[in-house]
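Next comes the sequence, and after it the predicted model I'd like to discuss.
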Amino acid sequence: MRPGDTDSSESIKDKGLRKDAVHIHPWISPLANKWALILGFAGLALIFLTGALLKPTRVGDGSEYYALYYAIKVGHHPFMTEPAYVAYDKLVASGTLRDAVATQTMRDAFPPLIQKSGADYNHFWFYPALAVVAGGWLSLFGAGAHLAFIFLHALLFGALIYVSARAYGRIGAFAAAVVTIGSPMIWFVDKVHTEFLTYCCVAIAAVVFSRRSYFVAALMLAIASTQNISIGATSVFLLAIAAWKVRKEPIKFSNVVLAVTTLALIALHPLYFFTRIGVIDPQLLAGGSLHRIEYR
């Protein structure tokens, strides 16, 4: 063999003539990490700036999430205590949040969930906890709870764009942006509500699942299940698929970590409420319709 020559197997590999080779159009071939990051940061900036410029407005159960944000950041508990009520009352009094629910209404909401240690709400605290972790630092610059949630939404959208670009290139990133911006989901971008979290997590799960990253897909659905426990069943199903696919391979530490984290997240919501109030979901004890609680 002459210098510089390669064997036949290497030549076949280089020419893309392997048996399992797939010819993909350049626009939908995976992007390099650098360009995917650039698109991801662009998506993050777009959502954050858009959300920051719009007037904060409470919709639906949003006041529960604002209050639980302060429960975690100020009260250092996942349930409402006096410091959290005081912080929430300052938000209401500031007038910066349109249609904010009165503090006294929040104190009296869901009587079966009120205990001596503090009060829980009908919705879980994981979404507000993510906002504290992702955007709580913005308080150093005078920003309040709303911008912390907006920054979380921006991170989620940026992650969706990044993952889509890594998986399917420019077309993937474009498709993710169009589906988000061109659908009713865009309305939730600046709203403190769990819909945008659920959407981004499920969308990321779909993208990575299509690329056979089953453990990561299960993890993303597990995150979504913290606010909607029914999604946990699908996450467990994906985890079973992941385990089946690698059953003949050596055990990887990363897969073990992903699997354990997934199961922990799925169990978090029901275990928390079971230890606090004796049921796996507060709706079973203090459903809003049962107690005729309305946020006006």
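Perfect, thanks for sending it.

contacts, neighbours, all on C-alpha from now
OK.

any idea which element Leu156 lies in?
Per DSSP states H and E, Leu156 falls inside helix 145-181.

so after the one helix or strand Gln104 maps to, what's the next helix or strand?
Under the criterion of DSSP H and E, Gln104 resides in helix 103-108. Next helix or strand after helix 103-108 toward the C-terminus (DSSP H and E): helix 126-135.

Determine the set of other helices and strands touching that next one.
helix 62-73, helix 145-181 (3 or more Cα pairs under 8 Å, 6 or more residues apart in numbering; DSSP states H and E).

Presented hereafter is structure B, for comparison with structure A:
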Amino acid sequence: MSSTRWPSLADQYALAHLVYGDGGHRVVDDWLSEQTARVDDPEFAAEFREVRLPGISPGEFAHRLVGSSRGDLLGGIRFRGRDIGRPFVEVVAHDFEDLGDLRDCVRSEWAAFAPRALRLYAAPGRLTGAGVVTDLTVHAGRCRDMAAPDGRVELTRFDVGDEAVRLVARAYGRLATTDPALRRNIFAADAEAVTAWCAAGRAHAVRAGGRTVGLLAVAPGRVNWLEGDEILEEVIEPEYAGRRYAASAQTCWARLVGDRDRLLLGTIDRLNTASRHTALRAGRPAVLEAVFVALGDGEEGRRVP
């Protein structure tokens, strides 16, 4: 399977070529094979075992390869923010020429879940129109190409797991008060994960003026097929917010910790304006965009998860 089979992946193949050169096509093909292998896969469906929905059998959570007279698609059910009341369908790839026909197919195939929207990945800003809303942006920059460190912060290994856990909890606690809509979409890393990052040397204290002002955790990872070093968590203590320490920390990491030839990457929720500005200042532009396409009609029907 390739871009000739699934024209909806053209933007991703083009990006892969920019990032990986002639080997980019193979990178996307391998990822697509992984997604296709999830069709009717009970092991993948089992990842949703905690989701209990009336009339839904476990196998229905696996990916599906759907054919129709208007086009074919590969996709599966998802839940926004881990909330079973916010279902949507991830369309991994499709060959529909008309977005309306794609909507109709998804709405019919996954009717039992009553999804509010389907989600597609494309180049930033390419998919627009009524009922189309950004879900998240994927930001990536090769370490050697990112902005130079400004010297305002330093990074030290966060050895004390309990302190790191408390720092993350404080930041998300403040977010619940200042921006509850964003807090509904994103989640703090749990204590076990934060402690493990500290033990593995993946968590760094962001230091400024002799004080710890935040935490930055980075580890090898990938977003879809895009591989690099992924920002797992970045938080700034509430009293130090707004001073651009987050961007300073990312550029410091890229220059002094990261591999200059690897990407520093991550996803940013559509409501997280501050993090988007941080990424751009640090030299991590948006390279892909995931958009929701509402499946309903009228104003109410255009609400997305």
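Yep, that arrived. Only a predicted model underlies this, so the values are computations on that prediction, with no experimental measurement involved.

Tell me how they score on TM after superposing.
Comparison of the two superposed chains (TM-score structural alignment, normalised by the length of structure 1) gives a TM-score of 0.29, and 149 aligned residues with a Cα RMSD of 6.5 Å.

hang on, Ala282 of structure 2 packs against Trp253?
No: contact criterion Cα atoms under 8 Å: Ala282 of structure 2 and Trp253 do not qualify, at 10.5 Å.

So between those two, which is more surrounded?
Legend: neighbour count by other Cα atoms under 10 Å for Ala282 of structure 2 and Trp253, higher for Ala282 (25 against 21).

is it true that Ala42 of structure 1 touches Phe157?
No: if you go by Cα under 8 Å, Ala42 of structure 1 and Phe157 don't touch, sitting 9.8 Å apart.

Which of these two has more residues huddled nearby?
Neighbours per residue, other Cα under 10 Å: of Ala42 of structure 1 and Phe157, the larger number sits with Phe157, 32 against 17.

I'd like the distance between that one and Cys201 of structure 1.
Distance of Phe157 of structure 1 to Cys201 of structure 1, given as Cα to Cα, to the nearest Å: 9 Å.

cool, and Leu268 of structure 1?
For Leu268 of structure 1, the distance to Cys201 of structure 1 equals 17 Å [Cα to Cα].

and what of Ala42 of structure 1?
Distance of Ala42 of structure 1 to Cys201 of structure 1, computed by Cα to Cα: 19 Å.

and what of Ala36 of structure 1?
18 Å.

what does Ser235 of structure 1 give?
For Ser235 of structure 1, the distance to Cys201 of structure 1 - Cα to Cα - is 11 Å.

what residues do the two have in common as contacts?
With contacts taken as Cα atoms under 8 Å, 6 or more residues apart in numbering, Ser235 of structure 1 and Cys201 have Leu221 as neighbours in common.

More neighbours: which of these two?
A direct count of neighbours by other Cα under 10 Å for Ser235 of structure 1 and Cys201 places Ser235 higher, at 26 against 23.

show me the contacts for the more buried one.
Contact partners of Ser235 of structure 1, counting by Cα under 8 Å, 6+ apart, are 217-219, 221-222, 262, 266.

Could you rerun that using 7 Å?
Ser235 of structure 1 makes contact with 218, 221-222, according to Cα atoms under 7 Å, 6 or more residues apart in numbering.

Go through the residues you listed and flag which are in helices.
Those of these mapping onto helices are 218, 221-222, per DSSP state H.

which residues in the stretch 151-296 of structure 1 form helices?
Per DSSP state H, counting those that start in this stretch, the stretch 151-296 of structure 1 carries helices over the ranges 195-210, 214-225, 231-245, 253-277, 283-286, 288-291.

Same check on the stretch 51-200 of structure 2?
Using DSSP H, counting those that start in this stretch, helices in the stretch 51-200 of structure 2 cover 99-109, 161-178, 180-185, 191-200.

can you redo the ones you listed as JSON lines with mean neighbour count and distance to Thr36 of structure 2?
Listed next are the helices of the stretch 51-200 of structure 2 as JSON lines, based on neighbours: other Cα atoms under 10 Å; distance: least, Cα to Cα, whole Å:
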{"stretch": "helix 99-109", "mean neighbour count": "16", "distance to Thr36 of structure 2": "17"}
{"stretch": "helix 161-178", "mean neighbour count": "17", "distance to Thr36 of structure 2": "36"}
{"stretch": "helix 180-185", "mean neighbour count": "15", "distance to Thr36 of structure 2": "27"}
{"stretch": "helix 191-200", "mean neighbour count": "17", "distance to Thr36 of structure 2": "30"}
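
From the contact counts, what lies against the lengthiest strand in structure 2?
The longest strand of structure 2 (DSSP state E) is strand 211-223. The contact analysis (3 or more Cα pairs under 7 Å, 6 or more residues apart in numbering; DSSP states H and E) places strand 211-223 of structure 2 against strand 203-208, strand 226-236.

among the ones you listed, which is nearest Gly173 of structure 2?
Shortest separation from Gly173 of structure 2 across these is recorded for strand 226-236, at 11.4 Å, computed as Cα to Cα.

CSV for the helices of the stretch 51-200 of structure 2, including distance to Ala45 of structure 2?
Below are these laid out as CSV (distance: least, Cα to Cα, whole Å):
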stretch, distance to Ala45 of structure 2
helix 99-109, 17
helix 161-178, 30
helix 180-185, 23
helix 191-200, 24
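
Select, out of these, the one closest to Leu136 of structure 2.
When the helices of the stretch 51-200 of structure 2 are compared by Cα to Cα, helix 180-185 sits nearest Leu136 of structure 2, at 10.5 Å.

doesn't Thr262 make contact with Leu219 of structure 1?
Yes: with contact defined as Cα atoms under 7 Å, Leu219 of structure 1 reaches Thr262; the gap is 4.8 Å.

Now for the nearest residue to Thr212 of structure 2 once chain neighbours are set aside: which residues touch it?
In space, and not counting its chain neighbours, Thr212 of structure 2 is closest to Val206: 5.7 Å by Cα to Cα, 6 or more residues apart in numbering. The contact partners of Val206 of structure 2, taken as Cα under 7 Å, 6+ apart, are 153-156, 212-216, 249.
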